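Engineer: One predicted model, sequence on top.
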Amino acid sequence: MIVLASASPRRQELLSLITENYKIEPAHIDESIHEQIDLYKIPEHLAFKKAEYVHKLHPDDTVIGCDTGVFVDSQMIGKPKSDKAAFEILKLLSGKTHLVITGCAIFKGSRVIRFSQVTEVEFYELSNAEIEEYIATGDPSDKAGAYGIQGKGSLLVRQIKGDYFNVVGLPVALLNKKLNEI
């Protein structure tokens, strides 16, 4: 049995492209970073911590942990805590290319695989009115980088280079390959 260490409905939907035989067990971990970790490896580190936590609860199952981060101007952008924060994030991303990195960890018995997938996303130059209109949809509130490419956030995106599903939150093809390896 596969256990997804995530409550994300988007990840659940994407995992169902690989298998219908899975269950959900969200990881309740402290996501603060105390160790010296390369900025771009933070999602992979958090994915490992999530998978490790759930693997202790389900040691006989294959456990998948994931974490997605948005990076621009050498900083990691999290989920906005308010509409004002969402506005500031979207203004920062406006007209720029940013990186979306999803880190994954798979635990199966004593074996562990860790990996990351990187996608470049370029936003159109956004007016204040466009940003406010998007925020009014409520879409930015629970998403890293304050947007969801699979919904109305797609209207902000000029182009992507890389895996679309990675931006949604789960690099499906790469994850499937790694599951077959383990």
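Structural biologist: Looks like it arrived, so ask away. Residues are numbered from 1 along each chain as shown.

Engineer: only C-alpha atoms for contact and neighbour calcs from this point on.
Structural biologist: Noted.

Engineer: quick one: D67 and K49 touch, right?
Structural biologist: No. D67 is not in contact with K49 according to C-alpha atoms under 8 Å; the separation is 9.9 Å.

Engineer: counting residues per helix, which one in this structure is longest?
Structural biologist: helix 42-57 (DSSP state H).

Engineer: pretty sure Y147 contacts V157?
Structural biologist: No. Y147 is beyond contact range of V157, at 9.8 Å (criterion: C-alpha under 8 Å).

Engineer: Structure two is appended below for comparative analysis:
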Amino acid sequence: MRRVILASSSPRRIELLKQFGIKFEIIPSNVDESINQSLSVEENVIQLAKKKAQEVFIKLGEDSKQSLIIAADTVVYVEGIILGKPSNEDEAFWMLRKISGKWHTVYTGVCVIDGPSERILVEYEKSNVYIKQMSDEDILRYISTKEPFDKAGAYAIQGFGSLIVERIEGCFYNVVGLPLYRLNIMLQKLGYDLMKGEL
């Protein structure tokens, strides 16, 4: 019996996978998600997604041979700077001010490890997002919702953050944290298909 593992405790990623009626387990990775500004944004998300999946693969031991592991890592890229999750209110304020009134790019690296075939696939998706011009008061009001603190770039497109997102180009679910179209392409390469409920 194959075990499907989501290597994340992100409520957004959990909800996105649940909508397909898939039975899966949640085993979060404990990988350090620190951003390496000396690497490209693509390298950052690909490396972190792969590290997360591999850590859970090792954690499973013998069970890894019958497991399909899905991991993802999301960051925001603006004006040459990679933004992860803010660790406090000051960081959240700085990030939101940084992306206010301009376009930024959201990158998500996705790694799928197929235990039975021992294949590892790693890809990334990117989307462009325009955040409305916000006053300091707007930013503080948004921070007071507590929504920014576990989100790359300090906002959630599907929550109160939807009120500050003016435009988006590309995959919406990528901005949420799990690009479903990209994920399914990867799964199809391994012989699975979310559309057919094959996982």
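Structural biologist: Nice, I can see it. Since we're looking at a predicted model, the values are computed, not measured.

Engineer: Check which element follows the longest helix of structure 1 along the chain.
Structural biologist: Proceeding N to C from helix 42-57 of structure 1, the next assigned helix or strand is strand 62-72, under DSSP states H and E.

Engineer: Tell me which residues of the longest helix of structure 1 come out buried.
Structural biologist: 42-55 (16 or more other C-alpha atoms under 10 Å).

Engineer: can you list those residues in a markdown table and add distance to L4 of structure 1?
Structural biologist: As requested, these are arranged in a markdown table below (distance: C-alpha to C-alpha, whole Å):
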| residue | distance to L4 of structure 1 |
| --- | --- |
| I42 | 19 |
| P43 | 16 |
| E44 | 15 |
| H45 | 16 |
| L46 | 14 |
| A47 | 11 |
| F48 | 12 |
| K49 | 13 |
| K50 | 10 |
| A51 | 8 |
| E52 | 12 |
| Y53 | 11 |
| V54 | 9 |
| H55 | 10 |
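
Engineer: At which residues are the strands of structure 1 located?
Structural biologist: Taking DSSP state E as the test, the strands found in structure 1 are 2-4, 22-24, 62-72, 75-77, 97-108, 111-123, 157-161.

Engineer: so which of those gets nearest V167 of structure 1?
Structural biologist: V167 of structure 1 lies closest to strand 97-108 among those, at 6.0 Å (C-alpha to C-alpha).

Engineer: Mind putting the strands of structure 1 into JSON lines with distance to I135 of structure 1 and mean neighbour count?
Structural biologist: Shown next, in JSON lines, are the strands of structure 1 (distance: least, C-alpha to C-alpha, whole Å; neighbours: other C-alpha atoms under 10 Å):
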{"stretch": "strand 2-4", "distance to I135 of structure 1": "29", "mean neighbour count": "23"}
{"stretch": "strand 22-24", "distance to I135 of structure 1": "29", "mean neighbour count": "16"}
{"stretch": "strand 62-72", "distance to I135 of structure 1": "18", "mean neighbour count": "25"}
{"stretch": "strand 75-77", "distance to I135 of structure 1": "16", "mean neighbour count": "16"}
{"stretch": "strand 97-108", "distance to I135 of structure 1": "19", "mean neighbour count": "25"}
{"stretch": "strand 111-123", "distance to I135 of structure 1": "15", "mean neighbour count": "18"}
{"stretch": "strand 157-161", "distance to I135 of structure 1": "15", "mean neighbour count": "15"}
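
Engineer: In TSV: those, plus distance to R10 of structure 1.
Structural biologist: Listed next are the strands of structure 1 as TSV, based on distance: least, C-alpha to C-alpha, whole Å:
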stretch	distance to R10 of structure 1
strand 2-4	12
strand 22-24	12
strand 62-72	12
strand 75-77	19
strand 97-108	13
strand 111-123	17
strand 157-161	19
